[in-house]
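Q: below: sequence and its predicted model.
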Amino acid sequence: MTGDRDERALIAEWRDILAVHARTACEIDRALHRYGLGASDFEVLDVLAGGDAEDGCTFRVQELADRVHLSQSALSRLVARLEKEGLVDRGICSEDRRGVRVAITADGRARYDEARPSHRAVLERMLPKGALVKS
């Protein structure tokens, strides 16, 4: 291997990242359980609540999939469940009738706002400032 790190150091760093991710995801799931949400549910609501989509209020399913790092099929199942719970709405894209847009509902925003402090507290606790620095 070339570069500053040897293979063992590179693999050790990768495994450390995976361990931090796994521990943090478990803590997030535990913290959000009382709100009836899992980590992926919250991530979708978090993106939708941010409202930084192309049109400012809804996202195409593919845009969401790219942001929450789920396959399109997994995201479609998750969105269907969130829609059934009244947390999001799905509709056909006006610019492309084959596409589906997703938007957060008032109930979804309320649940998100309620759960957000717990989510952020887990991140603060599990991801100390500077622990994972991009190179």
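A: Sure, I can see it. Fair warning: this is a prediction, and the values are worked out from it, not measured in the lab. Numbering: from 1, shown residues only.

Q: contacts and neighbour counts: CA atoms only from here.
A: Will do.

Q: leaving out chain neighbours, which residue sits closest to the residue nearest in space to the middle of the chain?
A: The residue lying closest to the centre of the chain (C-alpha atoms, centre = their mean) is E43, at 2.5 Å. Of all residues beyond its chain neighbours, the one nearest E43 is V68 (6.3 Å), with distances taken as C-alpha to C-alpha, 6 or more residues apart in numbering.

Q: burial count for that neighbour?
A: Other residues within reach of V68, judged by other C-alpha atoms under 10 Å, total 16.

Q: that one and L18, how far apart?
A: V68 sits 17 Å away from L18 when distances are taken as C-alpha to C-alpha, to the nearest Å.

Q: alongside the first one, take a look at this:
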Amino acid sequence: MPEPPWLDDREARAWRAMIGVMQQLTAALERQLVQDAGLSGADYTLLVPLSEAPGGVLRARDLGRMVGWERSRISHQITRMQKRGLVAREECSEDARGSMVQLTDAGRAAIVEAAPAHVAAVRRYFLDVLTDAELDLIGPALERVLDRLPDNGDDRARGERP
């Protein structure tokens, strides 16, 4: 395989800024969640889709796919959250090998408490520093990048699938 062309100054600047934003924004949002709500970023990542699901219930494998996590990571995180009373795990009535994850009342209360401060932090650290025109550019641009990324262990990019 031929060696790819090295990044030029403009490309390197954009790439390094992207890495910095991913690392530092994630860390800032994690600190805010722990400080204001006692939730980890992983807790919040799972509570959001569960809180939006009909009845607050999702199949564990579907929840994992929604957040882009491997089976072992989703299983371990659900176990941690179950011990804290944020979720309950039940057998899947359709498939004994699968499990359902149910948002508990405590889990719903936790996301309701955490969401306002989290949204404020997202605005403060990300949205408020961008103009409307920049948001109109960055949203579609980042969606194109997401479409090119491999999907949960699949080496092929999503945009290149048959």
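A: Yep, that arrived. Quick caveat: nothing in here was measured; it's all calculated off a predicted structure.

Q: now the TM-score, please.
A: In this superposition the chains share a TM-score of 0.83, using TM-score structural alignment, normalised by the length of structure 1; 127 aligned residues with a C-alpha RMSD of 2.0 Å.

Q: hmm, back to that, translate the residue nearest to the centre of structure 1 into the numbering of structure 2.
A: With TM-score structural alignment as the criterion, E43 of structure 1 lines up with T45 in structure 2.

Q: compute the distance between its match and L39 of structure 2, please.
A: Taken as C-alpha to C-alpha, the span from T45 of structure 2 to L39 of structure 2 is 10 Å.

Q: quick one: residues contacting the counterpart of A106 of structure 1 in structure 2.
A: Using TM-score structural alignment, the equivalent of A106 of structure 1 in structure 2 is D105. The neighbours of D105 of structure 2, taking C-alpha atoms under 8 Å, 6 or more residues apart in numbering as the test, are L86.

Q: what kind of secondary structure is G91 of structure 1 in?
A: Put simply, G91 of structure 1 is strand when judged by DSSP: H, G, I helix; E, B strand; the rest coil.

Q: and it, how many neighbours?
A: Neighbours of G91 of structure 1 under the rule other C-alpha under 10 Å: 13.

Q: please tell me how far it sits from A106 of structure 1.
A: For G91 of structure 1, the distance to A106 of structure 1 - C-alpha to C-alpha - is 16 Å.

Q: give me the contacts around the helix or strand T79 of structure 2 falls within.
A: If you go by DSSP states H and E, T79 of structure 2 is part of helix 71-83. Outside of helix 71-83 of structure 2, the residues within contact range by C-alpha under 8 Å, 6+ apart are 42-43, 60-61, 63-64, 87-89, 101.

Q: looking at those, state which has the most neighbours.
A: Result: V87 is most packed of these (other C-alpha under 10 Å), 25 neighbours.

Q: show me where structure 2 has strands.
A: For structure 2, the strands defined by DSSP state E cover 57-59, 87-91, 99-103.

Q: in CSV, list those strands along with distance to G139 of structure 2.
A: Formatted as CSV, the strands of structure 2 follow (distance: least, C-alpha to C-alpha, whole Å):
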stretch, distance to G139 of structure 2
strand 57-59, 27
strand 87-91, 32
strand 99-103, 30
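
Q: what's the neighbour count on the counterpart of G139 of structure 2 in structure 1?
A: Aligned by TM-score structural alignment, G139 of structure 2 pairs with V133 of structure 1. Residues lying near V133 of structure 1 (other C-alpha under 10 Å) number 6.
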